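Engineer: what would the 3D arrangement of this be:
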Amino acid sequence: MTATDAPPLVPAAEPGTADLRVAVLGVGLMGADHVARLHRRVSGARVAAVSDAATDRADQVAAEVPGCRVVPDPLAAVADPEIDAVVVASPGRFHEEQVLACIDRGIPVLCEKPLTLEAASSLAVVRAEDAYAARTGGRLVQVGFMRRFDPEYAQLRELIASGGIGEPLVVHCAHRNPAVPPGVTTESVVNDSVVHEVDVARFLLGEEIAAVTVLRPRSTRHAAEELSDPLLVLLETTGGRVVDVEVFVSTGLAYEVRTEVVGEDGSAMIGIPQGLVRQSAGPGGAVRGTTVPAGFRERFATAYDLELQRWVDAARRGTVDGPGAWDGYAAQAVCAAGVEALLCGRRTEVRMEQR
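Structural biologist: The predicted model follows:
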């Protein structure tokens, strides 16, 4: 189910108040999905402007939203007095400049991951927002780690916090894609795929990641020649816990994301396919199974709904309700260590500044 065919969310905005006027920067796959979701699924906001280097694409997306303008220059969209908040879904190399422009203007911004492409530039965003907070007492930046809003992940975190499985000891993660576009490299798999498990580990365990080890098993014949696939990534936390991540981005099957937490008094797993279980005849006899999501937008449709709605509600209150700039920086610092570990073949400690 996508943003365009799901039933509307329950209205969350207070009646009689003006909608938040949102500019969406970048309307590729993710940005266009955000536009559709804000237009059809989220209350209390409207898409007032879009910006994209591909003007034909921007025109097409804007035409689907009454009253939406195309602003070719993304920084002009940020500076527009008729814009109240911004969603940054542009390529990562533009994030730093666009997010800093939002902080300078003092308007809320939801930035798709990565916050920026390097840990140092992400830290610069943290420092800029810290300076804004020191002047005003407010925060502006939210980073698009949507899994935190997924009901299963939220339930798992609550179970851990309640002590329902005792102290967590080990976390097992699987992140599998059917395929990836041409040009994806092993390093980009760490930065674009493993980064979600990095944030999940921090979210579930409530502690930082101290070191990363990356192992390269035998690669599948389905992977591009320059791609090591799958990878096994070991994350060591500051509390002595270990998170293992299997990331396999060219399975040729479907989109699978699973997380299991093993504790002193039990274990819990999420991401197991649920819903209708079908039994039918197959070549080798009866087949029993369920449907696995085809892609990340289907698997995390509810998470995206909740993420956008809570961002809008918080922005209208002048707050942030989700992962912030520091979470974006922490993830980049861990991924930088992960890429270093991948290239050198050794355990690599994460280098993070103090807040």
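Engineer: for the rest of this, base every contact and every neighbour count on C-alpha atoms.
Structural biologist: Noted.
Engineer: looking at this protein, which helix is longest?
Structural biologist: Of all the elements of type helix in the chain, the one with the most residues (DSSP state H) is helix 325-344.
Engineer: tell me what the helix or strand just after it is packed against?
Structural biologist: Note on helix 325-344: by DSSP states H and E, the next helix or strand toward the C-terminus is strand 348-349. Of the remaining helices and strands, those touching strand 348-349 by 3 or more C-alpha pairs under 8 Å, 6 or more residues apart in numbering; DSSP states H and E are strand 209-215, helix 325-344.
Engineer: compare with the first, here's sequence two:
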Amino acid sequence: MAQRGTRGTLGVAVIGTGRMGADHVRRIQEVTSGARVTAVVDIDAERAKAVAARVDGCTAYTDPAVAMAAADVDAVLVASPGPAHEAALLAAFARDLPVLCEKPLTPDAASALRVLEAERQLGRRRVQVGFMRRYDAEYMKLEQLLRTGQLGRPLLLHHRHRNVASPSGWTSDMLINDSVVHEMDVTRWLLGQEITAVTVLRPTPSVNAPDGLQDPQFVLFETDGGAVADVEIFVNCGFGYQVRAEVVCERGTARVGDGHAMVTHMAGRWGGTIAQDYLERFASAYDREVQAWVDATRRGEVTGPGAWDGYAAAAVCEAGVRALTEGGRVGVDLEERPALYR
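Structural biologist: Next up, the predicted model:
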């Protein structure tokens, strides 16, 4: 199946047509080269039809497996809610279709392991997980700098992750599972180390946080390379969307995310603008991520963060939620890394 896309334009089925899925449909049609959306899938049939109607030659479905069986589908982009990911991924594996799966790979470590084992049985990687920060220009430069060794060994990594306001219905656990999960992946990627333990500190909640929501939180990671990373997660800061990282090494430091692309001076003031959500802040990263996936798929390859990264993030999330609810330091239990992901 994967070789069909190498003969021409890649036909992509987008599963999930909510905000993220609809944005990916737009991206593939308007920004990405070498691919087009041939199918969209949503349990809400009318929403799927509305999205499909905006794309020539696109068919709406309510069943992912039926969409994947279509002759014009060469690859799958999964943007449905996390609990639906495992079934969609296993259906894609059954047809040997390459997949770009938005995070989380699955909502928990046990189901992520099932996906990982199913992919391992295929004998080749099929999944790229949507940790888009790896495709952000600033983060890419930081990772490249660390790989040169010019700064020496990384000792500390400081993350700041702020949102204007939390979505309706958010829980304290979701700050870990839906927000800090990005810092988990970035920490592993930048340092080239696995996270071995998590501690979560609970400052007095902000008056802007909904009742019962522990916001902000301060999360500490320990790694198997002896580094320590911290995350300030504050999802009701009120002023904008900010993501920053600073690495402290033996011979210097490096920081990304200051957002000073343009500074204005006018009317007795100086300043700039602050992004208001993740789609604005990481628009270019999403574009670069999807293009990289399409290019690799057309070559018959799978690159970028994979099923092991999705599983590792799920395991760290589980430790993080335990640390939040039970207190104290919680170790991360990881299975042995299979040869396919080394």
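Engineer: where does the TM-score land?
Structural biologist: For these two chains in superposition, a TM-score of 0.95 is obtained (TM-score structural alignment, normalised by the length of the second structure); 332 aligned residues with a C-alpha RMSD of 1.1 Å.
Engineer: how much does the longest helix of the first structure stray from the second structure?
Structural biologist: Compared with the second structure after fitting, helix 325-344 of the first structure deviates on average by 0.4 Å (mean C-alpha distance after the TM-score superposition for the first structure).
Engineer: which residues of the second structure does that helix align to?
Structural biologist: Under TM-score structural alignment, the match for helix 325-344 of the first structure in the second structure covers residues 307-326.
Engineer: helices along the stretch 201-342 of the second structure, start to end?
Structural biologist: Remark: helices assigned in the stretch 201-342 of the second structure by DSSP state H, counting those that start in this stretch are 278-281, 283-298, 307-326.
Engineer: now distance to Asp42 of the second structure and mean neighbour count too, for the ones you listed, in a markdown table please.
Structural biologist: Rendered in a markdown table, the data for the helices of the stretch 201-342 of the second structure read as follows (distance: least, C-alpha to C-alpha, whole Å; neighbours: other C-alpha atoms under 10 Å):
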| stretch | distance to Asp42 of the second structure | mean neighbour count |
| --- | --- | --- |
| helix 278-281 | 21 | 14 |
| helix 283-298 | 20 | 20 |
| helix 307-326 | 23 | 24 |
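Engineer: between the two ends of stretch 61-78 of the first structure, what distance do you get?
Structural biologist: Stretch 61-78 of the first structure has its terminal residues 18 Å apart, counting by C-alpha to C-alpha, to the nearest Å.
Engineer: residues touching Ser111 of the second structure, list them.
Structural biologist: Contact partners of Ser111 of the second structure, counting by C-alpha atoms under 8 Å, 6 or more residues apart in numbering, are Glu86.
Engineer: what lines up with it in the first structure?
Structural biologist: Aligned counterpart of Ser111 of the second structure in the first structure: Ser121 (TM-score structural alignment).
Engineer: would its match count as being in a strand?
Structural biologist: No. Secondary structure assignment (DSSP: H, G, I helix; E, B strand; the rest coil) places Ser121 of the first structure in helix, not in a strand.
Engineer: center of the second structure, which residue is that?
Structural biologist: Averaging the C-alpha coordinates of the second structure gives a centre point, and the residue nearest to it by C-alpha atoms, centre = their mean is Phe131 (2.8 Å).
Engineer: which residue lines up with that one in the first structure?
Structural biologist: Superposed on the first structure with TM-score structural alignment, Phe131 of the second structure falls opposite Phe145.
Engineer: Val55 of the second structure too?
Structural biologist: So Val55 of the second structure corresponds to Val65, using TM-score structural alignment.
Engineer: same deal with Gly8 of the second structure?
Structural biologist: Alignment note: Gly8 of the second structure maps to Ala18 in the first structure; criterion TM-score structural alignment.
Engineer: ok, its match - contacts?
Structural biologist: So Ala18 of the first structure contacts Gly44 (C-alpha under 8 Å, 6+ apart).
Engineer: from Val24 of the first structure, how far off is it?
Structural biologist: Distance of Ala18 of the first structure to Val24 of the first structure, computed by C-alpha to C-alpha: 18 Å.
Engineer: and for Lys141 of the second structure, the neighbour number?
Structural biologist: Summarising burial for Lys141 of the second structure: neighbours were counted as other C-alpha atoms under 10 Å, giving 14.
Engineer: and it, what's its match in the first structure?
Structural biologist: So Lys141 of the second structure corresponds to Gln155, using TM-score structural alignment.
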